[in-house]
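Participant: everything below, folded, please.
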Amino acid sequence: MEPILLYGFPLGSSMGLVAALEWLGQPYRLSRVDMLGEMREPSYARLNARHETPVIITEEGRPLTETMAIAAWLEARDIERRISFAPGSPEADRMHQIMAFVNTGFTGAFSPLWVALETEDPDPELKARLRKFGQERVIERHDKLEAMIGDAPFLVGDRPTLADGVLIGVARWLEFHEVAEPDRWPRLEALRRRIEADPAVRFATAIENGETPVGSGALRGQLPLAEVIEKFGV
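Facilitator: Presented below is the predicted three-dimensional model:
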């Protein structure tokens, strides 16, 4: 069977993994997850007990969670090195370094902002403190990433890789949470525009929005979440 990626909407970090599957070019399927509804249902815990996306169902029918674990799973199947580099090479090391930074401190910096947005606590002072702390952390992490970006068109060289995929699903949260204008970080803004213009990323964004775009042909269809849980849930 083809692997199945469970991707979240709205604005899921997993959008970049859909793009990575397009870049990889191997057959895959998708399953769309409403993160504000379906993901919170008790039945979803059969796929991920932490009630998070992404999840990938491997060819053996085994659910695999966590972005970095899924990225490593994709890298191991990238025989043609379309989205990665030779193991042990300087490029592979840099790709892993950037992915680790984006998936930890960069992504985590947004957590107070998500909590402030989603909390049912009516205390306006608490929400204001969360937003202030989150904005400061996001700005600081953006400063760090800006300093890490080199002169190449993409994060590691002249083509998009897993690192660009891991970044692009999260980077757009800057505007959503109204933290700062993107042009405050010119290298990062230029990089984002190049990634967002890539056909695979445009395809992944359209898929996330519920559209039916034409991609590379690697996507073999989408499955209802209930069917995936019933068939592959633990």
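Participant: from here on, contacts and neighbour counts on C-alpha atoms
Facilitator: OK.
Participant: can you pull out the strands in the chain?
Facilitator: 4-9, 28-34, 55-57, 63-65, 219-222 (DSSP state E).
Participant: ok, which of those comes nearest Asp78?
Facilitator: strand 28-34 (13.6 Å; CA to CA).
Participant: and Asp175, how many neighbours?
Facilitator: Just so we're on the same page, residue 175 is Glu rather than Asp. For Glu175, the number of neighbouring residues by other CA atoms under 10 Å comes to 11.
Participant: then Pro182?
Facilitator: 18.
Participant: now it, nearest residue through space, not along the chain?
Facilitator: Distances taken as CA to CA, 6 or more residues apart in numbering place Glu189 nearest to Pro182, at 5.7 Å, with adjacent residues excluded.
Participant: thinking that neighbour is in contact with Glu175, fair?
Facilitator: No: Glu189 is not in contact with Glu175 according to CA atoms under 8 Å; the separation is 11.6 Å.
Participant: could you also give me the structure for this second sequence? I'd like to compare it with the first:
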Amino acid sequence: MGFTVYGAAGSGSVPVEAVLTLVGAPHRVVEAATWEGEAERDKVAGANPMRQIPALITPEGETITESAAILLWLTERFPEAGLAPPPGDPRRGQFLRWMSFIPASIYSMYWVRDEPGRLVGDDATAQATVLERTADRIAHCWSVMEAQVTPGRFLMGEDLTVLDLYVAVVSRWRPLRSRFHAVAPRMGEVVRRVDALPDLQAFWAERFPFEGDYAGPFVMSPP
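Facilitator: Alright, predicted model coming up:
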């Protein structure tokens, strides 16, 4: 038996699916674009009472929710893949810091952005203000991370980790890669490299292809 992922193309399930692809773990995806309304959220209700994606069902039948928790759990399930600094590694603290920072400070903004009326009702002007201010907040958070990481080939040095996959996906969301590259140019070099990983080319094309302004006005670096 393999894994089941409740997720959707272009969503927060994509880094989870990317890990399963890299480690060669059999899995299937239950497609549920929860931002599209109640019917889609209902698809996830049996796995996650919050009716949010991603949710992971393990081969043993355990349910794990929350993107960062799933990614960290997968690094422990597949330690041979080397997708996280192990306990005792001097990089471990910063790795855990940024793995927590992304969902707490950035990913959380998208619950508001998906349906701003949840907080401000039907006022179109108020909704537009929410979208503008959350975009500014997201860009600011990326700039804070940019100022405090010291990337090598990847964010934690020379080795790919789930943090790289996480950032590569979330940075594709609005305010899109062009603004991400403007506020986080060193991290931008890393995510271009993740975009170009040979082992994920078919995966990206299927689950989160670049469209329009996702890539920004830059040429991707070689892997």
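Participant: superposing both, give me the TM-score.
Facilitator: Once superposed, chain against chain, the TM-score is 0.79 (TM-score structural alignment, normalised by the length of structure 2); 207 aligned residues with a CA RMSD of 2.7 Å.
Participant: quick revisit: find the residues that touch each one of Glu189 and Glu175 of structure 1.
Facilitator: Both Glu189 of structure 1 and Glu175 are in contact with Pro182, where contact means CA atoms under 8 Å, 6 or more residues apart in numbering.
Participant: sorry, back to before: mind putting the strands of structure 1 into a markdown table with distance to Met95 of structure 1?
Facilitator: As requested, the strands of structure 1 are arranged in a markdown table below (distance: least, CA to CA, whole Å):
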| stretch | distance to Met95 of structure 1 |
| --- | --- |
| strand 4-9 | 22 |
| strand 28-34 | 23 |
| strand 55-57 | 21 |
| strand 63-65 | 20 |
| strand 219-222 | 25 |
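Participant: can I get these in TSV with distance to Phe110 of structure 1 and mean neighbour count?
Facilitator: Compiled in TSV, the strands of structure 1 are given as follows (distance: least, CA to CA, whole Å; neighbours: other CA atoms under 10 Å):
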stretch	distance to Phe110 of structure 1	mean neighbour count
strand 4-9	17	24
strand 28-34	20	20
strand 55-57	21	24
strand 63-65	20	19
strand 219-222	30	14
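Participant: among those, which is nearest Ala171 of structure 1?
Facilitator: strand 4-9 (15.0 Å).
Participant: show me which helix runs longest in structure 1.
Facilitator: helix 124-148 (DSSP state H).
Participant: still on that earlier bit, of the strands of structure 1, which approaches Leu167 of structure 1 most closely?
Facilitator: Per CA to CA, nearest to Leu167 of structure 1 of those: strand 4-9, 15.2 Å.
Participant: picking up where we left off before, average offset between the longest helix of structure 1 and structure 2?
Facilitator: Compared with structure 2 after fitting, helix 124-148 of structure 1 has a mean deviation of 1.5 Å; criterion: mean CA distance after the TM-score superposition for structure 1.
Participant: which other helices and strands contact that helix?
Facilitator: helix 111-118, helix 186-197 (3 or more CA pairs under 8 Å, 6 or more residues apart in numbering; DSSP states H and E).
Participant: and these: which comes nearest Leu30 of structure 1?
Facilitator: Using CA to CA, those put helix 186-197 closest to Leu30 of structure 1, at 20.4 Å.
Participant: which residue of structure 2 sits farthest from its center?
Facilitator: Asp123 (30.0 Å; CA atoms, centre = their mean).
Participant: pull the contacting residues for that residue.
Facilitator: Asp123 of structure 2 neighbours (CA under 8 Å, 6+ apart): Gly117.
Participant: next, work out how far apart the residue in structure 1 that it lines up against and Gly165 of structure 1 are.
Facilitator: In structure 1, the residue matched to Asp123 of structure 2 (TM-score structural alignment) is Asp123. Noted for Asp123 of structure 1: a distance of 37 Å to Gly165 of structure 1, by CA to CA, to the nearest Å.
Participant: go on, Ala76 of structure 1?
Facilitator: 16 Å.
Participant: looking at the two, which is more packed in?
Facilitator: Gly165 (26 against 12).
Participant: and the residue nearest to that one when sequence neighbours are not counted, how far from Ala72 of structure 1?
Facilitator: Spatially, and ignoring its direct neighbours in sequence, Gly165 of structure 1 is nearest to Gly16 (4.1 Å; CA to CA, 6+ apart). In this view, Gly16 of structure 1 and Ala72 of structure 1 are 14 Å apart by CA to CA.
Participant: again with Leu21 of structure 1
Facilitator: Counting by CA to CA, the gap from Leu21 of structure 1 to Ala72 of structure 1 is 13 Å.
Participant: how about Arg202 of structure 1?
Facilitator: 23 Å.
Participant: could you do Leu145 of structure 1 as well?
Facilitator: Leu145 of structure 1 is 22 Å from Ala72 of structure 1, by CA to CA.
Participant: same check, this time on Leu113 of structure 1
Facilitator: 28 Å.
Participant: between these two, which is the more surrounded one?
Facilitator: The neighbour count for Leu113 of structure 1 versus Ala72, taken as other CA under 10 Å, is higher for Leu113 (25 against 14).
Participant: sorry, back to before: need the helices and strands packed on helix 124-148 of structure 1 in a markdown table with distance to Gln222 of structure 1, can you?
Facilitator: Listed next are those as a markdown table, based on distance: least, CA to CA, whole Å:
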| stretch | distance to Gln222 of structure 1 |
| --- | --- |
| helix 111-118 | 28 |
| helix 186-197 | 23 |
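Participant: to Met1 of structure 1, which of those lies closest?
Facilitator: helix 186-197 (30.0 Å).
Participant: who touches that closest one?
Facilitator: 145-146, 149, 153-155, 160, 164, 168, 171, 182-183, 201-202.
Participant: from the residues you listed, pick the one nearest Ile4 of structure 1.
Facilitator: Val201 (18.1 Å).
Participant: please name the nearest non-neighbouring residue to the closest one.
Facilitator: That would be Ala19: by CA to CA, 6+ apart, it lies 5.1 Å from Val201 of structure 1.
Participant: repeat that for Ser171 of structure 2.
Facilitator: Arg177 is the one closest to Ser171 of structure 2 (CA to CA, 6+ apart), at 5.9 Å.
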